[in-house]
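[1] sequence and predicted structure are below.
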Amino acid sequence: MSSRARVWPGKPYPLGTTWDGKGVNFALFSAHAEKVELCLFDSSGQREIERLVLPENTDQIWHGYVPGLWPGTLYGYRVFGPYEPQIGHRFNHHKLLLDPYAKQFYGSLNLRDEHCGYQVGHSNADLSFDTRDNAHDMLKCVVVDTSFNWDGDRPPETPWNRTVIYETHIRGFTIRHEGVPHHLRGTFAGMAHPEIIKYLQALGVTAVELMPVHTFVDDRFLTDRGLRNYWGYNTLCFFAPESRYLSGGDLAEFKTMVKRLHDAGIEVLLDVVYNHTAEGNEFGPTLSFRGIDNASYYRLMPDDRRFYINDTGCGNTLNLIHPRVLQMVMDSLRYWVNDMHVDGFRFDLAVTLGREEYGYDRWGGFFDAIRQDPALSRVKVIAEPWDIGPGGYQLGGFPAGTTEWNDRFRDTTRRFWCGDDGMLPRLASNLLASSDLFDHDCRRPWASVNYIASHDGFTLADLVSYNERHNEANGENNRDGHPSNFSYNQGIEGPTDNPAIRQLRLRLRRNMLATVLLAQGTPMLLAGDESGRTQNGNNNAYCQDNEINWLKWHDIPAEDLEFQDFVRRLIHLRSEHPVLRRPRFLHGLQISKTTGLRDIEWISPGGGIMSDHHWQEVKARCFGMLLAGDTGECFTPDGYPETDDTLLAIFNAGKTVVPFRMPDVRNARGWRCLLDTSQPQLAAGELLIGTGDDFQIEPQTVTVFALMMDEAA
């Protein structure tokens, strides 16, 4: 039978592979290709058993239908066209290419010279042409059956103002948990284990934000040093889950994880990387997009299209201005929502996604596409609001419906608790969800994602234990990682047996997380911060697939177990008090009918309202945030108004005791202490203070009080 007879015309939509029970349709976009060959492999992936030309090209979609193929079929593409890097074309049919829409891969990929389209080491560099066949050592795409029994799955749909995000890593979170069977550790199945889910529920978080799970590549410069791309921000395909996280190689494992987390009331958010790919710059490998249609998939320099625009710092920038590339990203997002049932996304370097030819545009094509999409407009969307291109810092500059990682909150909170001057007005603004940045276009306070630590930088424990980064294990002579961490080691660099320093570090950790959980906006915790996880001072542990990144589950010191309990109390406190998670920005305009207080009042240590003099005092370290509990701004999940206690949170970053005059409020009979970071074991209500009385605020402490009203009021 001829190749032409073997392949039917098929259809140009949908892109990727579609199994209909009788055969498989193949569809691949390439605007500049001259011919596309489909390569089929045996079950070992080592032997090519058939090569078929896709017979049709409709609207730049190459397509064909092969009857008799089944799920499990292994395949790849060879794409023919000009190799002219100066004008943007890098076709090389000697290289087996991966389908950008593949939903699963077979095998493993170790980058070698033969995966490059040019001859590595040639005097003409990337202008040379490599004729070696790389198929033997290349991943193979797998035709999959995407069916799954989702009966009974109910996404939690947690309102933003009740959301508490827990950023974690699939492998590092479970790899050392003795309650998880050994063969499931470090996988999606491990994340779905009852022991893990029970822990997350007890902690009180409502969503896990998983670091990249799309198929990614270990950079060659890392593997040459015996390291790996542990974080995974080096995406190779936007549809396929990373195979190293599949314990048995079955896609249903990811779906089962999502379903079990949903059953526990926990949402699943994915950290996704659509700003660049694993193919790097002009000296990178040819694995997929570059060999399929380099000039369409990537943004190239206008004066010399041999080179890539690098707004990401990773060698290339995906060209979302192109309608087919934008379609691929949107198809990917919809796949993860509709087929995988995830609840939202955190977009890495999201400024890149909003770049048009003229620069960043918050109303650009990508954001418009999400806002109008029936599925994507309903899920949680979180932006990392920067990249390294021109005008790359855009905190507060994203459209309505988007939340943003607020690094200003992170840095200000760190500096306040480190004792820097002039931090009071900055912290006060951040405690109100940075309304100066986010209160526009009818956005809500939850647009600000508040955090003290994330995967990128020091852990919470390291923030109070190290002055300097210690990234020697990365093999870059400690030059990598951000040099400004706003950290302080309390006098000794790294671990210490000094009991006074250990206790101070614990208190500062409590202070920082209390600041996150008491602020308006959306709180986010880094996995392990609740139990003292350290990276030994490494603030850029992207390549450390070892104890530096893995969570410790057993033999945790007693002080860190107590800290876990404190974090649970904090999260519970936020959950129980809607005044801490208001649905609207606070500007002191709403008045309590019961107390006469405004919705937000700033209190000086003297018990009165903060004056301009107080705010301008650069050495001031102590102030109070008073939130009136019955100003009509809080609602139940069903939409009914609800009242709350009036809360007073006092922040003292100074190193001395501060006599604080408790506000004298009408119709009130006193204040009961809910939380004191200097006395973490203090039970709520155990300490009572009268209105107008002085209370001694301990150094470097956060204390929270609830107002007790007269019964007649």
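    Happy to help now that I have it.
[2] from now on I want contacts and neighbour counts done on CA atoms only, so please keep to that.
    Noted.
[3] tell me who's in contact with the closest residue to residue 585 other than its chain neighbours.
    For residue 585, ignoring the flanking residues on the chain, the nearest one in space by C-alpha to C-alpha, 6 or more residues apart in numbering is residue 445 at 5.7 Å. Applying C-alpha atoms under 8 Å, 6 or more residues apart in numbering, one finds that residue 445 lies in contact with 432-435, 438-439, 520-522, 582-585.
[4] hmm, try it at 7 Å
    With contact taken as C-alpha atoms under 7 Å, 6 or more residues apart in numbering, residue 445 is in contact with 433, 520-521, 583-585.
[5] same for the host helix or strand of residue 559, what does it pack against?
    When secondary structure is defined by DSSP states H and E, residue 559 falls within helix 558-576. Other elements packing on helix 558-576 under the criterion 3 or more C-alpha pairs under 7 Å, 6 or more residues apart in numbering; DSSP states H and E are helix 499-518.
[6] go again using 6 Å as the cut-off
    Secondary structure elements in contact with helix 558-576, counted by 3 or more C-alpha pairs under 6 Å, 6 or more residues apart in numbering; DSSP states H and E, are absent; no helix or strand qualifies.
[7] return the set of buried residues in it.
    Going by neighbour count (16 or more other C-alpha atoms under 10 Å), the buried part of helix 558-576 is 560, 562-575.
[8] take this one as well and set it beside the first:
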Amino acid sequence: MGLLGAWMQDGATHFALRAPLARAVWLCLFDADDAETRLPMVREGDDWRITLPGDHAGARYGYRADGDWAPDQGRWFDAAKLLVDPYAVELDRRFEQAPALAQHGVDTAAIVPRAIVPGALPLVEPAPPMFTRGGLIYEVNVRGFTLLHPDVPEPIRGTVAALAHPSVIAHLRRLHVSAVQLLPIVAWLDERHLPPLGLRNAWGYNPVAMMALDPGLCPGGVAELREAVAALHGAGIGVLLDLVFNHTGESDIYGGVLSLRGLDNAAYAHAADGSLINDTGCGNTLDFAQGAVRALTVAALRHFVAHCGVDGFRFDLAPVLARGGQYGPGFDPAAPIFAEIAADPFLADRVMIAEPWDIGPGGYQLGHFPPHWLEWNDVFRDDVRRFWQGAAGFGALATRLAGSADIFGEQACRSVNFLAAHDGFTLADTVAYEQRHNHANGENNRDGHHANHSWNCGVEGPSDDPQVMAARARDVRALLGCLFASTGTIMLTAGDEFGRTQRGNNNAYCQDSPIGWVDWAGRDLVLEGHVAGLSAWRAGIMAAHPGAFAQFPRAGVWQQMSGAPLGPGDWGNPDLPGLRYLSQDAERPLGFVVDRLARRAGPG
């Protein structure tokens, strides 16, 4: 397989794509009036190619492919469908959901984005990732985080450019953020059921083009992302991208034909009877047994490193990367994609973070990714919540605070510890809602997790009762103390440092609304100051003792709050009022206390 996509070389513009079962493929060029010109492409093995004389940078283009229309046989060719280049890096508009996308023979040129031929993309000067294991990752929904920020100029609110604004960077620096982790910023398609409900996808976990930046979030394209990364790097803050390579927005058999489905449907995993495998819950699953799928993935990662300078990636539903084909339906820790990433000169030193679960066979793989990968640790979240909920003892808490060696072994700690993430209750809602309240999502409150290990301190939802609010404040501080004192890399979701609420919605993926936007005007400044203090303490320890939180601690002394030793039965004693840890490690000279009666945890 040769070079794919659109590029300039030797005074000409080259176009190439993979469509092994097509009978004919056309390059479709669109002029300033949106008139379409179709040019036949030439087959070269599984690829189709065409070269145009001259520099066509900035030209808008798409493809059409003809062949069999036999969805039950995995062939979805329809020359009426305008198709987006899987290797596109910029688009002229956002994706739009419409019935025509799934109707055979109905032309879609009026609604499908055109790719833009890139000009010469400058390479970012290589540099080691600006990220330190054990530091603080700050998870950011770009639009929701900046849309209501009063100091960000209105024209750039809700965009990647807003992340480079001095007021945003000042906030990140106050929190000693090691790296921001951006929810998907590549172009996505709303799920079919959302437009009739008047809703839209607010998170972006439904991509169509894997490296084309969403024109709404990043209207300045590659240059805008590159400049934002440079500004954050200038402040000592790394940038991680949350990317989705497990499925595409073309959905199930009732979904549209927009890109891969109309060119190379073999990229999707199929069962023996030809039906689509749905290990993602999104209607389809990309097949990483296919070399073409792995090549597209590696090309996307290389693009964001080489041309934008990002420091690493978080992989959504990452077990999909290691499933399929010759290594069967389960998870293979030696799957080819891991070696291909590790061998790539642009990617070998980047930060790689797995979300280690999906709904496929062997779908929960926490602790089983390659040794140099980090992994989201939902066991930390659940055990710490359960402890302060009163449903777990000190034994589970101590194991999580010490880096979860029961999961990751005795190697360098690979845990990403978190209390809340984009998916689920916010930190403030964890102590204010015992039940989910997702009615605004239009699914009769059936969506989202029902087991959240959350509580309400006596009143469900908003409260003016001083005692309730004081109890919630204590619980939030206790949870945060555990997070910032824990061994491992830690993650905080934007706004949780000052009491962000989603009104009990624990599945706000479709809330591009005040429910999902960060309320800067309503910040709890006292809590924000407390978090800044915790982060300053942790950053100070890391500066004085590099690697302090990235390595499992050597044996220390666990005691009761009174100083009495802990007996074997004390670890599970729900009536034990508290415990403290005294470090015996000169390279990690820190301890902490957990006072269950005072609802307090943190450095001690």
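    Perfect, I can see it now. Since this is a predicted model, take the numbers as computed values, not measurements.
[9] hmm, back to that, and the helix holding residue 559 of structure 1, how far out from the chain middle?
    When C-alpha coordinates are averaged (C-alpha atoms, centre = their mean, to the nearest Å), helix 558-576 of structure 1 and its chain have centres 23 Å apart.
[10] now check structure 2 for the residue matching residue 554 of structure 1.
    Using TM-score structural alignment as the criterion, residue 554 of structure 1 maps onto residue 521 of structure 2.
[11] neighbours of that match, just the number please.
    The number of residues packed around residue 521 of structure 2, counting by other C-alpha atoms under 10 Å, is 9.
[12] for it, which residues are in contact?
    Contacts were defined as C-alpha atoms under 6 Å, 6 or more residues apart in numbering; by that measure residue 521 of structure 2 touches no other residue.
[13] SS state for it?
    Judged by DSSP: H, G, I helix; E, B strand; the rest coil, the three-state class of residue 521 of structure 2 is coil.
[14] and it, how far is that from residue 500 of structure 2?
    Spatial separation of residue 521 of structure 2 from residue 500 of structure 2 under the definition C-alpha to C-alpha, to the nearest Å is 11 Å.
[15] how about residue 528 of structure 2?
    Using C-alpha to C-alpha, which is the criterion applied here, residue 528 of structure 2 is 11 Å from residue 500 of structure 2.
[16] what do you get for residue 396 of structure 2?
    Where residue 500 of structure 2 is concerned, residue 396 of structure 2 sits at a distance of 28 Å (C-alpha to C-alpha).
[17] which one of the two has more residues nearby?
    It is residue 500, of residue 396 of structure 2 and residue 500, that has more neighbours when counted by other C-alpha under 10 Å, with 23 against 18.
[18] and the more buried one? What does it align with in structure 1?
    Using TM-score structural alignment to pair residues, one finds that residue 500 of structure 2 aligns to residue 533 in structure 1.
[19] quick check: that match vs residue 566 of structure 1, distance?
    As judged by C-alpha to C-alpha, residue 533 of structure 1 and residue 566 of structure 1 stand 15 Å apart.
[20] thought residue 164 of structure 2 was touching residue 228?
    Yes: in this structure, residue 164 of structure 2 is within contact of residue 228 by C-alpha atoms under 6 Å, at 5.0 Å.
[21] and the two? Which one has more around it.
    Neighbour count, other C-alpha under 10 Å: between residue 164 of structure 2 and residue 228, residue 164 has more, with 23 against 20.
[22] counterpart of that one over in structure 1?
    Under the alignment (TM-score structural alignment), residue 164 of structure 2 maps onto residue 192 of structure 1.
[23] cool, residue 91 of structure 2 as well?
    Correspondence of residue 91 of structure 2 to structure 1, assessed by TM-score structural alignment: residue 105.
[24] from residue 75 of structure 1, how far out is its match?
    9 Å.
[25] looking at these two, which one has more neighbours?
    Here residue 105 of structure 1 and residue 75 are set side by side on neighbour count (other C-alpha under 10 Å), and the busier one is residue 75, at 27 against 24.
[26] that one - that's part of a strand, no?
    Yes: counting by three-state DSSP, one finds residue 75 of structure 1 located in a strand.
[27] got a winner among the contacts of residue 445 of structure 1 for most neighbours?
    residue 521 (34 neighbours).
[28] would you confirm that that one contacts residue 433?
    Yes: judged on C-alpha under 6 Å, residue 521 of structure 1 makes contact with residue 433 at a distance of 5.0 Å.
[29] intersection of neighbour lists for the two?
    Overlap between the neighbourhoods of residue 521 of structure 1 and residue 433 consists of 445, 448, taking contacts as C-alpha under 6 Å, 6+ apart.
[30] alright, that wraps it up for me.
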